[in-house]
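Asks: Predicted model follows, preceded by the sequence.
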Amino acid sequence: MTRQTVRIAMNGVTGRMGYRQHLVRSILALREQGGLDLGDGTVIWPEPVLVGRAEHKLRALAERHGLEHWNTDLDAVLADDSIDIYFDAQVTAAREDAVKKAIAAGKNLYCEKPTATGLDGALELARLADEAGVKHGVVQDKLFLPGLLKLRRLVEGGFFGRILSVRGEFGYWVFEGDWQSAQRPSWNYRAEDGGGIAVDMFPHWEYVLHELFGRVRTVQAQVTTHVPRRWDESGKPYEATADDAAYGIFQLDGGIVAQINSSWAVRVHRDELVEFQVDGTEGSAVAGLRGCRVQHRAATPKPVWNPDVPTTEPFRDQWQEVPDNGAFDSGFKAQWELFLRHVVRDEPWRWDLAAGARGVQLAELGLRSSAEGRRLDVPELGR
C-alpha cells in the first residue's frame, strides 16, 4: 500500500462551516478511516494546515485534534511548495483576494460559495484559475445529500414523466441574539460584510436546479429583512442591513417552473429543514436532507374540495418512502473525496469556479429583480 500525502491549507476553519463540515466531518473523518483508498494500492492521506487570523483559536483547534501544522500568515503558507491545495471557508468578503493569492501561487483550490461578492469577481477567479492551469472546485454539497441523491435517482429513472414544477421550502427561525443566542454569525445579517440569505442560498438553488432539472432561464424574486434589529456575539444590538428572507420564482429549461422560499424568519412545520416537492405527469416526490417520498400517478387519490366537512383523508400516509438502496456518507466528505481524486488522478470534475460563478450570477440577478420589481433573464455565462 502506497500512501500519498496531500497537504491542504484550510483557511476559515475557526468558523462554524469550515470547522464542522470541512475539517471534522470531511478531512479528519478521512484520516480516521485511514485515508482515501483509490482501489489500486494507493491511499491519499490528507494533511491539513490550519490557517486563520486568530492565533489562540488555531492553536486550540490543533491541540484538540492532535494536528501539528497551523499558521496565521497566509502568504507564508502559500509560499510553501509542499502545499497542494488551498481551501477557503472564510467570510465571503475575504474570499476573493485570498483565492487570487492562491491562484498566483499555483495552488489547486477548493472553496465555499459564493466564490465572490459579485459576478465580475467570480468570473475573474474562474478565468485566472484556467489561465494558471490549476485545478479548481466549488463546494456544492446539497447534490450529495441522501434525499437529493434519491431524487436524482427518480429523475434519471424517468419516474416523473414530464416534470412540471419544483417547490422548495428552506429555513428556520434564527434567534435575534438578545434573549436566546443566534444560531448563525452576525455578519450574515450585514450586507457590508457580504451577508444576506439571497447571496447565501441562491447559489445553492442554482446548482440544485441546474443539475437535477435544467438550466435557470429567468428569475423573479422578492427579498426582505423581516427582523431589522439583532444582537451580535458580544450582546451588542445592531441594525440588520441584509435580507433574511428571499422568495424566488425561476423558469427552467423545458418550461419547468421552480418556486423556492428561503427564510431565517420562519418556524418549521416540515419534516426537514429543506424540502423540495417535484410534480410530474407520471408522479410526484418530496425530498429533504435525508428522506424522499413518492406518489405515482396510478396511486394518486382523488380529493374533492368541500370546506363544509372535515378532511378525513390521511394525505401524508398516501406517499411511499424511497429506499436507501445503499449507504450515504457526509455530503461534504463525498465531494472532498471526488476533488482529491481529481487533483491526484485527474478524474472527471465539473463543479469548478465557472459553476460557482453561475450561483453568484443568480444571487445578483435575484437581488436586482427584487429592487426593480420585475422578472429578469439569466444569460448563459461563457468561460
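Replies: Cool, got the structure. Numbering: from 1, shown residues only.

Asks: For the rest of this, base every contact and every neighbour count on C-alpha atoms.
Replies: Noted.

Asks: what about the closest residue to Gly280 other than its chain neighbours, distance to Ser284?
Replies: What sits nearest to Gly280 in space, not counting adjacent residues and going by Cα to Cα, 6 or more residues apart in numbering, is Ile163, at 4.1 Å. Distance of Ile163 to Ser284, computed by Cα to Cα, to the nearest Å: 9 Å.

Asks: Next one for the comparison:
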Amino acid sequence: MTRKTVRIAMNGVTGRMGYRQHLVRSILALRDQGGLDLGDGTVLWPEPVLVGRREHALREIAGRHGLEHFSTDLDSVLADPTVGIYFDAQATNARVEALTRAIAAGKHVYTEKPTATGLEAALRLARLAREKGVKHGVVQDKLFLPGLLKLKRLADGGFFGRVLSVRGEFGYWVFEGDWQPAQRPSWNYRAEDGGGIVVDMFPHWEYVLHELFGRVTSVQALATTHVPRRWDENGKPYDATADDAVYGVFELEGGAVAQINSSWAVRVHRDELVEFQVDGTEGSAVAGLRTCRVQHRSATPKPVWDPDVPAGEAFRDQWQEVPGNGEFGNGFKAQWELFLKHVHADTPYHWDLLAGARGVQLAELGLKSSAEGRRIAVPEITP
C-alpha cells in the first residue's frame, strides 16, 4: 500500500458542527481507521490544518487531538501548495468570501450549506469553480442517514407506487438562553448575521425532496419568529431578528405535495427529531434519523371514525420495521469519503456547488413567499 497525505484546510472547526461531525467524526475517524483505501493500492491520509479567528481555541483543539497545524491567517494557508482542499463550516455570512478566495487559489472546495445567503452569490461560486477547474462539493448529510437510506431504498424499489404526499416534522425547543444555555449559537437568530431557520433548513429539504421524490417546482411558506427575545453566549439579552419557525408546502415534479414544518420553538412528541411520512398508492412509510416503518396497501387496516368510542387499535403496532441489511456509519464521514475519492480518484460526484445553489434558491424563494403571502414557482437551475 502507498500512503498519500492529503492536507485539508478546515475553517470553522471551533463551531459545534465543524468540530464534532467534520473534524472528530469524519477526518479524525478516517485517521483512526488507518486512512481511506482508494482500492488501487493507495491509502489517503487526511492531515487537517485548522483555520479560524480564535487562536486559543484552535490551539486547544489541536493539542487535544495531537494535531500540529493551525492558523488564523487564511491567506497564508491558501498560499501553501501542499494544502489541496479547503473546507468551510463557518457562519453562513462569512462563507462566500472564503470560498471565493479558496477557489481563486486553486483549491478543491468542500463546504457546509447553505453555500451563500442569496442565489446570485451561490451561482457565482459554482461558475468560479467550474472556470477554475477545481472540484467542489456541498454537505448534504441527511441523504446518508440510515432512516432516509431505507426510505430511498423503498422509493427506488417502487414500494410506494405513485407518491401522493410527503409530510415532514423537524425541530425541538432551543432554550432562550436566560435560565438554561441555548443549544444553538446566537447568530442563528440574527438575520443580519445570516441566521434563520429558512436559510438553515430549506436547503436540506430541497435535496431530500429532489433526490428521493422529485424536483421542487413551487413553494408556499410562512416564516415567523415565535421567540423574539433571547440571551447570547455572554448572558446578554438581544432581539431575535431571524425566523425560528417555518411552515412550508412544496409541489414536486410528478404531482406529489410535500408539507414540512421546521421549528426551534417546538417540544418533541415524535420518536425522532425529524420524521417524514410518505404516502403512495401502494404503500406508506415513516422514516426518522435511523428507523423506517412501512405499511403496504395489502396490509392497511380499515379504521372507522367514531369519536364516542375509545380507540381500540394500536395504530403504531400496525407498521412493519424496515431492516437495515447492513451497517450504517456516520453520514458526514460517508460523504467525506465520497468527496475525497472524487478528488483523488475522479469517481462520480454530483453533490456540487450547483446542487448547493438549488438549496439557496429554495430558501430565498421561501422567504419571498412568506413576505408576499403567495405561492411561488421554483425555476429549474441547469449547468
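Replies: Everything's here; your move. Here the structure is a predicted model, which means the values were calculated and not measured.

Asks: Give the full set of residues in contact with the residue nearest to Gly280 of structure 1.
Replies: By Cα atoms under 8 Å, 6 or more residues apart in numbering, the contact set of Ile163 of structure 1 is 256, 278-281.

Asks: ok, of these, which come out buried?
Replies: Among these, the ones that count as buried by 16 or more other Cα atoms under 10 Å are 256, 278-280.

Asks: gap between Arg25 of structure 1 and Ala104 of structure 1?
Replies: Using Cα to Cα, Arg25 of structure 1 is found at 29 Å from Ala104 of structure 1.

Asks: who's more crowded, those two?
Replies: Set side by side, Arg25 of structure 1 and Ala104 show more neighbours around Arg25, with 17 against 14, by other Cα atoms under 10 Å.

Asks: So the more buried one sits against Ser330, correct?
Replies: Yes - with contact defined as Cα atoms under 8 Å, Arg25 of structure 1 reaches Ser330; the gap is 7.2 Å.

Asks: name the element Lys333 of structure 1 belongs to?
Replies: Following DSSP states H and E, one finds Lys333 of structure 1 within helix 331-345.

Asks: Now the element after that helix, going C-ward?
Replies: Assigned by DSSP H and E, the successor of helix 331-345 of structure 1 is helix 353-372.

Asks: Check which residues of that next one are buried.
Replies: For helix 353-372 of structure 1, burial by neighbour count (16+ other Cα under 10 Å) applies to 353-370.

Asks: next SSE after it?
Replies: Counting by DSSP H and E, the next helix or strand C-terminal to helix 353-372 of structure 1 is strand 376-377.

Asks: Show me the contact partners of that next one.
Replies: With Cα under 8 Å, 6+ apart as the contact definition, strand 376-377 of structure 1 has outside contacts at 217-220, 365, 369.

Asks: Swap in 6 Å and give it another go.
Replies: Under the contact criterion Cα atoms under 6 Å, 6 or more residues apart in numbering, strand 376-377 of structure 1 has outside partners 217-219.

Asks: do the same with stretch 243-256 of structure 2
Replies: The contact list for stretch 243-256 of structure 2, computed with Cα under 6 Å, 6+ apart, reads 163-165, 196-197, 214-225, 257-264.

Asks: Equivalent analysis for stretch 26-36 of structure 1, please.
Replies: Against stretch 26-36 of structure 1 from outside (Cα under 6 Å, 6+ apart): 43-45, 333.

Asks: In TSV, list those along with neighbour count and distance to Thr312 of structure 1.
Replies: Listed next are these as TSV, based on neighbours: other Cα atoms under 10 Å; distance: Cα to Cα, whole Å:
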residue	neighbour count	distance to Thr312 of structure 1
Val43	17	57
Ile44	21	57
Trp45	20	57
Lys333	22	44
